[in-house]
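1. no sequence for this one, just the structure:
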């Protein structure tokens, strides 16, 4: 979700700047049946030499190329590459990277990362030499939206005060820790529910299906997720590895307390304006119970979270991207 939000938001934000002298043209590469700008048989993309040729060709008509992921090599010479993090190199269930990623990145490539943590990862794991940190912004639909009302929540199966988790199901999302936490916290919070947003997945059912008062609404439209978060007691982000951790920023931006694990980029993004905790079930449960029993100053967390979220914007990110482009072109 974070990468998709970044790609759509930063492109629109750069276009909205309407900087004179710039002409931006999006292009995509995909297999022969896709709707991509460049349609190439998958067997060509899977072959190192074929992918390299595709990467070179896609940059022939541009003064500068900005790649948004690693699936296709870029053109020879200076260009820009966004790298959000490198979970495939840390976790076995995060897929794999193309074979050319085993080599150090060319010093001609200017890498954009969303956090200092992500920058440290790409510097260590793919030996990137030129890295610029540009944090994400906040989508308009997450800027203090109107919370969903009781009837709308009931349509999603939510009927009590609730904690919400909105992320994937891979190991780094630490669903095991969250499940252990809810098993411990639920008896102390009999009037609360735990809501897990996201498409149906066997791991959610396996880990949470036997626990009390767990609601699985399925996939919710992204612009509606913010309104669900705004109605929650807290947004819980139990991840142990995030290059940014967009749900933590979004939770603060909607005006809801955030409970986040102190791993990856989450401490950097929250900067002390969320309730930080360790990754174990017992530690997360303690934080959840403290919020549910009003043992923390919820209003203070909301105020500080909103102030922190206000320091992030896609407009600011777009201007920083243009600075990187000017530097590379120079």
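-> Now that the structure is in, tell me what you want to look at. The model shown is predicted, which means the values in this text are computed figures rather than measured ones.

2. only C-alpha atoms for contact and neighbour calcs from this point on.
-> Fine.

3. which parts of the stretch 51-200 of the chain are helices?
-> 116-125, 150-155, 175-185 (DSSP state H, counting those that start in this stretch).

4. tell me which of the ones you listed approaches residue 274 most closely.
-> Proximity to residue 274, assessed across these by CA to CA, is greatest for helix 175-185 (16.9 Å).

5. count of residues packed around the residue lying closest to residue 94 once chain neighbours are set aside?
-> Spatial nearest neighbour of residue 94, chain neighbours left out: residue 88 (4.8 Å); criterion: CA to CA, 6 or more residues apart in numbering. Residue 88 is flanked by 12 other residues according to other CA atoms under 10 Å.

6. for residue 88, what are its contacts?
-> Residue 88 is in contact with 94, 95, 96, 97, counting by CA atoms under 8 Å, 6 or more residues apart in numbering.

7. included below, for side-by-side comparison, is a second structure:
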């Protein structure tokens, strides 16, 4: 059997970003009978052993603190990973871009989801510097690199001057049934009341990071006809004070509802209550929220840049994220053109069905077996 060791440092963040990817891929891979799986996680505050009981293999909590294990300012430790884990594996698989500062006696597979901190404006120069150090280390010490889209694959190859055949695309997935199954009316109204959602609304669901371009959504919303704004409000999750101030300055604050963190159990209801999902990021390595909205039967307006056209296909109305008027026109058109809405909803559902975690994990399984031919059947 092929011995695979999972680095599981992000696995506790199973509701957001990279943590979702890491959790879902590992959960699917552990079902393959030709893989002998194990996992490891370096100690961090708040780490709880019970969080790993859902995995059907041994997960070791290593005593070395994570802040030391992943400190790229330190030299490579004079010890092999298998010595720390007390198990020698054929492949050491990391579904994020951070490698521990150990030596490896086996194949190393690392995942670089995107280059957002290097290609867009970020909140801090320190964020960019830290991210670059991690990714440069991963590129230099990995036998194989995974990413989530063809766009990211091309970006990584060009930025780090590495051949495309070192990089393999294992896409994100979406839990189609979770978002597509109709939420019953009682629960929908409970979610509406819980978050004080308007009767009809455009939804931005995501973070307020600069590359998400949420300010442009507010500016575009201010330009749609006033009668439409009165009838259809705007809901923004994870809003911050600068965005709230912008809404005040644009004169649209009464029509904008800012909500905090949305519980994972309420996400499907959020999408199904919305009349439109807006996602006009300046850069995305993939864009899971557009697939979640499509699965829920919510029409999508998305950016025509980075990986979003690849992920959306013809199932979204694509716009230039730098063109405020174009964003405003697209929102108004989807809200008022019943034929366009039906077309986007139908195409969106079909598009979301193509992206499953099982399919992505199957592709990765075949890649791992190919990395060590002959091992999986021994």
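-> Nice, thanks for sending it over. Bear in mind that the values here come from a model prediction, so they are computed numbers and not experimental data.

8. corresponding residue for the residue nearest to residue 94 of structure 1 in structure 2?
-> Correspondence of residue 88 of structure 1 to structure 2, assessed by TM-score structural alignment: residue 117.

9. that older thread, tell me which of the helices of the stretch 51-200 of structure 1 sits nearest to residue 305 of structure 1.
-> helix 116-125 (20.0 Å).

10. hmm, residue 223 of structure 1 is touching residue 141, no?
-> Yes - contact criterion CA atoms under 8 Å: residue 223 of structure 1 and residue 141 qualify, at 5.4 Å.

11. and in structure 2, which of the contacts of residue 88 of structure 1 remain?
-> Retained in structure 2 by both residues aligned by TM-score structural alignment, their matches' CA atoms under 8 Å are the following of the contacts of residue 88 of structure 1: 95, 96, 97.

12. report the buried members of these.
-> Taking 16 or more other CA atoms under 10 Å as the criterion, nothing in those is buried.

13. and which of those is nearest residue 64 of structure 1?
-> Nearest to residue 64 of structure 1 among these, with distances taken as CA to CA, is residue 97, at 24.0 Å.

14. residues contacting the closest one?
-> 70, 71, 88.

15. likewise for residue 137 of structure 1?
-> Counting by CA under 8 Å, 6+ apart, residue 137 of structure 1 has contacts 312, 313, 314, 315, 316, 317.

16. and which of these is nearest to residue 118 of structure 1?
-> residue 317 (16.0 Å).

17. setting aside sequence neighbours, what's the nearest residue to the aligned partner of residue 173 of structure 1 in structure 2?
-> When structure 2 is aligned by TM-score structural alignment, residue 173 of structure 1 is paired with residue 212. Distances taken as CA to CA, 6+ apart place residue 281 nearest to residue 212 of structure 2, at 4.3 Å, with adjacent residues excluded.

18. and residue 323 of structure 1, what pairs with it in structure 2?
-> Counting by TM-score structural alignment, the partner of residue 323 of structure 1 is residue 366.

19. tell me the spacing between its match and residue 24 of structure 2.
-> 17 Å (CA to CA, to the nearest Å).

20. so these two - more neighbours on which side?
-> residue 24 (21 against 10).

21. identify the residue spatially nearest to that one, adjacent ones excluded.
-> residue 357 is the one closest to residue 24 of structure 2 (CA to CA, 6+ apart), at 6.5 Å.

22. count the residues that sit near the aligned partner of that neighbour in structure 1.
-> Under the alignment by TM-score structural alignment, residue 357 of structure 2 pairs with residue 314 in structure 1. Here the count is done by other CA under 10 Å, and residue 314 of structure 1 has 22 residues near it.

23. how close does residue 286 of structure 1 sit to residue 79 of structure 1?
-> Distance, residue 286 of structure 1 to residue 79 of structure 1, by CA to CA: 47 Å.

24. higher neighbour count, those two?
-> More crowded of residue 286 of structure 1 and residue 79, by other CA under 10 Å: residue 79, with 22 against 17.
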